[in-house]
Structure formats: C-alpha cells, structure tokens
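S.K.: Give me coordinates for this.
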Amino acid sequence: MTASSFLSSTEPQAPANLIKMGQDFGSPRVAIARAGAPLPMQAAKEATEADLMIPVFVGERDMIEAEAANLNWDISGFDLHDTTGEEEAGRKAAELCGAGKADVLMKGQLHTDVFMKAAVSRDAGLRTGRRFVHIFHISPPDGSKPILISDAAVNVEPNLETRQDAIREVSDLLIRLGTERPKLAILSATESAIPSVPSSMDGKELADWAKDAVPEADVSGPLAFDLIVSPDAVATKKLTADPVAGQADAIIVPDIVSGNALFKAFVYIGGGCAAGVVTGAKVPILLTSRADPAAARMASVALAAIKCALPK
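M.R.: Got it, this is the predicted structure:
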C-alpha cells in the first residue's frame, strides 16, 4: 500500500445547508484585499451570484478590471479602491472594515503575514480585546454532521487564555449555526490528566474552567481523538457517561501542528469541505488560500455571513 492509497478522490462539495443559511442573512460587504487575481475574483463572482456577499474591491484597478473582464463580469456597480502593492491593499481593506464600510475582511492575492499584520494593526480599528482565533467548519462528503476545529491556522502555541477564547468563539459560532447545546472536546493523546503529557493537564484545566465560564456548552477534556469521534471507542473504554465523548461538535486543539494536521486529514483523507473564518476581530476575516477548492471558498463566505448575522 502506498501513501496515496489513503487519499480521498471525493471532490469537496459546499454543504447546501450552510450555503442556504448564509443566504438567509443579509449579504455582507466583503472587502477583498488585493482582489486582482483569478482565484479571489472567481470566488467573489460565484459568492456574489449566490447572494452570499457584496464585493468591495481593493487593489490595482487595472488588474481587478482585467480579471473581471476575463470572467465576463460587470463590476461597475461595486466599490473599487485603487491601491498599489500588498501592504497598501491590506491596510486599506482592513481600514474599510474598521470604519464600518465593509462587514468582512477577505484575503486576496497577498501573503498571509502581510494580510494579518494589517488586520491586527491598531490603526485598522479591528481589535476588540479578544484574541484572534481561526475556526474550520468541516463537512463530511455524505452530508452528515460537520465538525469544527480550532485553531489550525493562526495561533501557533496558544496559551490557556487563547484557548479559552477559542472555546467561547467556537461555542458562539455553533449556536449561530443552530446547535442547541454545543459539545466541545479538548484534544490530547489520552483521556487522563498525566503530568508527562502537558496537553492532557491543560485539557482538564480548560474543561473545569468551562463549567462556569461557558455554561451554554458541554466541554470535556482531555480526550484522545478516537474518543472524540468514535462512539464504539467510547463504549469500549466505558466513557458513555461523558456528554461529549463520541459525539463532539468541535475540537479544541493544543497547537497549530495538531490542528493543521487534523484539518488536512479530514479534507485529504476524509474528502471533507473545510470552510474557515478568523473570529475575535470587529469583523469576520477570511484567510483564503491558493490550495482552497471553489467549494471551500464558497462555504467560507457563507460561514462569514452567518457570523455577521446581518438582517435581510
């Protein structure tokens, strides 16, 4: 057996229920930082036509207009802010969101570090006092219950306070998505708090903290991955009394390596569709990637629209 035998050949599909939920809210104004490239323009066109967003283009005017022409898309009715280079585009897009002239900040053709530096700048006006947390919403190909993962893209080694914010943000997003009582699992390599496994000790501390701090959710930890996703493993290890084990709605990871590996396993092995959003700022932030399929980009815009929850 070769390594590639594990890879799924399933083409990711944007979950219809997530798209429909996004459409049920008012279309947010999405400031696209350096929009003049094929992928961000294609994503913007598809999401606009699906009634998920209103684009606010930021970047080199000639590049944006050329890409729109390639798509046979008349963008004359949308705002366009002419800027030069990555830094100016990132700064302008973030400032538009900070000033209330856009509802979502979206990464276009610029490096992630440049984009996030603009987003966290005090001059942008996006800081709220909460930590920025990235959340993936991953839908399985059979249309069954999705699972959320935090944080797989922004915080490298989140401390306890950052993971507490992640628990709050994930719980809030699940409630917005219609989950009556969210079930959050704190990932480790074991279900016991063992001093030699620091993430297990953190998992126990976070679960204890959440009992009073996040009363609207069930938070359990530490839990190994099998005990998070497999009811059979839960039954075998006699943890059926745990309200989260085997039926988690979300996984809070101890670091970016485990989170990133887990999300990519769900996508590349499981065939899942991963929508991603950064929370904790004044507006939702979309960290689109060149590797994101069209379905993931569409689902991410829908997730941001749900997070905004604008009246229609």
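S.K.: C-alpha from now on. contacts and neighbour counts both.
M.R.: Noted.
S.K.: surely Ala124 meets Glu95?
M.R.: Yes. Between Ala124 and Glu95 there is a contact at 4.5 Å, judged by C-alpha atoms under 8 Å.
S.K.: List the contacts of Gly203.
M.R.: With contacts taken as C-alpha atoms under 8 Å, 6 or more residues apart in numbering, Gly203 has the following neighbours: 186-188, 193, 220-223.
S.K.: element containing it, please.
M.R.: helix 198-213 (DSSP states H and E).
S.K.: Not counting its neighbours along the chain, what's nearest Leu239?
M.R.: Counting by C-alpha to C-alpha, 6 or more residues apart in numbering, Ala245 is the residue found nearest to Leu239 once chain neighbours are left out, at 7.1 Å.
S.K.: For the one you found, which three-state class applies?
M.R.: coil (DSSP: H, G, I helix; E, B strand; the rest coil).
S.K.: neighbours around it, how many?
M.R.: Using other C-alpha atoms under 10 Å, Ala245 has 28 neighbouring residues.
S.K.: Also Asn159?
M.R.: 12.
S.K.: Do a quick rundown of the strands in the stretch 51-200 of the chain.
M.R.: 54-59, 80-82, 104-107, 133-139, 147-150, 183-187 (DSSP state E, counting those that start in this stretch).
S.K.: One more, please, to line up against the first structure:
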Amino acid sequence: MTETRLNSAADTRHTAFDALIARARASGAVPYAIVWPCEAHALAGAIEAARRGILMPVLVGNRVLMERAAQEAGLSLVSYRVVEAATPEEAVSAAIALVHEGTVYGLAKGSLHTDVLMHGVVAQESGLRTDRRMSHVFMMAVRGRAEPLFLTDSAINIAPDLTTKRHIVQNAVDLHHGLGFGTPRVAILSAVETLNPRIQGTLDAACLSKMAERGEITGAIVDGPLAMDNAVDAEAACIKGLTSPVAGRAQILVMPDLEAGNIAVKTLSFLGEARCGGLVMGARVPILLTSRADTIEARLDSAAMGAVYARFLNQKA
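M.R.: Next up is the predicted model:
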C-alpha cells in the first residue's frame, strides 16, 4: 500500500483546496484584473470569488456587455471597479497596465479566447515576460490520495524541447513552494521508466534529472524517466525494482507533451472525479486560465491558488 493512499472509502478531494481557500480568505482578498468578463459564467466566477473574500476583482471590458451578463445571472456590478475596454485586445492591454500600476497582483481570463489573452501577455512590449518560458500547472486533489498532485504542462507548450521542459519543471516547483507544500518530489514521465533512444521523452527525462543534480533545477528532488504507474504507486515501483526517492511518491508529474498532459488531467477530472485548479507560471504575475466549462467550484479553486501565490510573490518582492 503506497504511503500516499488512504482507505479506499476516504474522499480527500476537498481537503487540500478547502484549506487553500481558507488560507486565501484569512490573508484578505487579492486584487486581480478579470479580463473581458462579458459572459455570465466568467462574471459569476469572479463575483463569487469576491463574495468569498478570495479575490478583489477589477472588471476590464465592455460595460454594456458586462451589465447584460450580470442581469442574466442575477448579479450586480455596483460594488466593483469597472475599467472600460471596447474589445478583448484592448481589455488585455488595459489589464496589463493595471499590473504595472501596482493596482492588481494578477490576471484572470474572462470570456475571451485564451490565445488573445496570452498573445498580449507574451508580447515583448507587455513587460510581463521573464527569462522563464510560461507554462501551466494544474493542482489536483484526487480521491484516496493524502496530498495533491501537480500536473504540468497541459495547456500552453505543445511539444516542449529540453530547455522549455526545464522551465516547466522549475515553474511547477516554484508554485509548490509558493503554495506552502514544501520541497516536492518530481517525476519526469514517459511511457516507460528506462532509457529508450527512440522515445525522446526518456532522454529528456534523464537530462532533466541530471540538471537537478547539478543545480540547474532547484528546490526539488527530480527523477526520470518514470512511467505513470511507478511514479504514483509504490507497489508498482517495487515490482519493477526501482530504487528512487521519487518513484511511487511523486508530488509533481511532468508530462512529455501537451497532449499527454491534457488527456491525463481530463481523465483524472472526468473519470477520477478529481478536483482541480490551475495557474500560468513564468510571467511576472500569476495568470488564471479558466475554461468556459469550469464549474464555480473549479473557478474558486483556481482563484485560491492565484490569491495565495500572488501574496507569496508580493511578500518576496
């Protein structure tokens, strides 16, 4: 029985996120620019995060469309600052300006397309780029596991090369620390746990493990290649004769590419009923990329991650 498993009847999906939400509320609402919340689902998520004391939303978009969306959802904008923008592109620019003014500590996607938001963020003139590639990190609370799993990258980098993967790993490690979970055990995943020259992911995994040994990746214990089973299940690791501080006990799972990551996240969410939230890392401020299909609960979970991590960055500055 792996140490991260609990009794099969236990449901720990709520523990990690409920604790995170409580921490966010205790620290006080964090100002975030909600970019183009011009549909009811996006507006409702932002207002609920405000009602819970997690975020202090600044609504950036077309006032007429936002008021129409609020009316449809039975909500009011009276308590919230609205920054006018005629188009989604203008809303992105206005939200970025709020970051530079120090008015907000992060950005959250409203009802605009992800490509529009990220195009504005990654532009050289945005001033939000760092020397790190941006990547997305999901935190997932899985039934029967005592601690959350972090999965990356499932949303931004389609076929990352070795350098990008190093940034992806470091981004996830930084988030793990910033949310207060300590030094993580990181599994670099592939289809197999042995080097195979025909499977590029195994070669990248071995290189990343060596980089961590040499201090090119910091703050984590990194091992790979590992297959999914022996990364998260101690019995599988034992059966395959793996001696590793990570095998069977991984806290961060690094996917070989976006397709694998996206499938893993959706499998855990829809079949495993995992609870999840996520952040874009690697920019000067955290970015919440919610989906139109996300529930209010999922939006709150991401908001709590964003609030706690933004506080962490602000205290470090």
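S.K.: Quick check: TM-score for this pair?
M.R.: Taking TM-score structural alignment, normalised by the length of structure 1 as the basis, the two superposed chains have a TM-score of 0.90; 300 aligned residues with a C-alpha RMSD of 1.9 Å.
S.K.: about what we covered before: export the strands of the stretch 51-200 of structure 1 to JSON lines and append columns for mean neighbour count and distance to Phe115 of structure 1.
M.R.: Shown next, in JSON lines, are the strands of the stretch 51-200 of structure 1 (neighbours: other C-alpha atoms under 10 Å; distance: least, C-alpha to C-alpha, whole Å):
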{"stretch": "strand 54-59", "mean neighbour count": "26", "distance to Phe115 of structure 1": "12"}
{"stretch": "strand 80-82", "mean neighbour count": "18", "distance to Phe115 of structure 1": "16"}
{"stretch": "strand 104-107", "mean neighbour count": "29", "distance to Phe115 of structure 1": "7"}
{"stretch": "strand 133-139", "mean neighbour count": "26", "distance to Phe115 of structure 1": "14"}
{"stretch": "strand 147-150", "mean neighbour count": "25", "distance to Phe115 of structure 1": "20"}
{"stretch": "strand 183-187", "mean neighbour count": "28", "distance to Phe115 of structure 1": "29"}
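S.K.: closest one to Val214 of structure 1 among these?
M.R.: Val214 of structure 1 lies closest to strand 183-187 among those, at 10.6 Å (C-alpha to C-alpha).
S.K.: Leu149 of structure 2 matches what in structure 1?
M.R.: Residue correspondence to structure 1 (TM-score structural alignment): Leu149 of structure 2 is matched to Ile147.
S.K.: Hmm, that match is touching Ala250, no?
M.R.: Yes. Between Ile147 of structure 1 and Ala250 a contact is recorded at 5.2 Å, counting by C-alpha under 8 Å.
S.K.: Excluding sequence neighbours, find me the nearest residue to Ala99 of structure 1.
M.R.: Gly125 (7.1 Å).
S.K.: Please name the nearest non-neighbouring residue to Asp204 of structure 2.
M.R.: Per C-alpha to C-alpha, 6+ apart, closest to Asp204 of structure 2 is Leu162, 5.9 Å.
S.K.: What's the match for the one you found in structure 1?
M.R.: Per TM-score structural alignment, Leu162 of structure 2 is aligned with Leu160.
S.K.: Map Asp229 of structure 2 onto structure 1.
M.R.: Checking TM-score structural alignment: Asp229 of structure 2 goes with Asp226.
S.K.: oh sorry, the question was meant for Gly201 of structure 2
M.R.: In structure 1, Gly201 of structure 2 lands on Ser199 (TM-score structural alignment).
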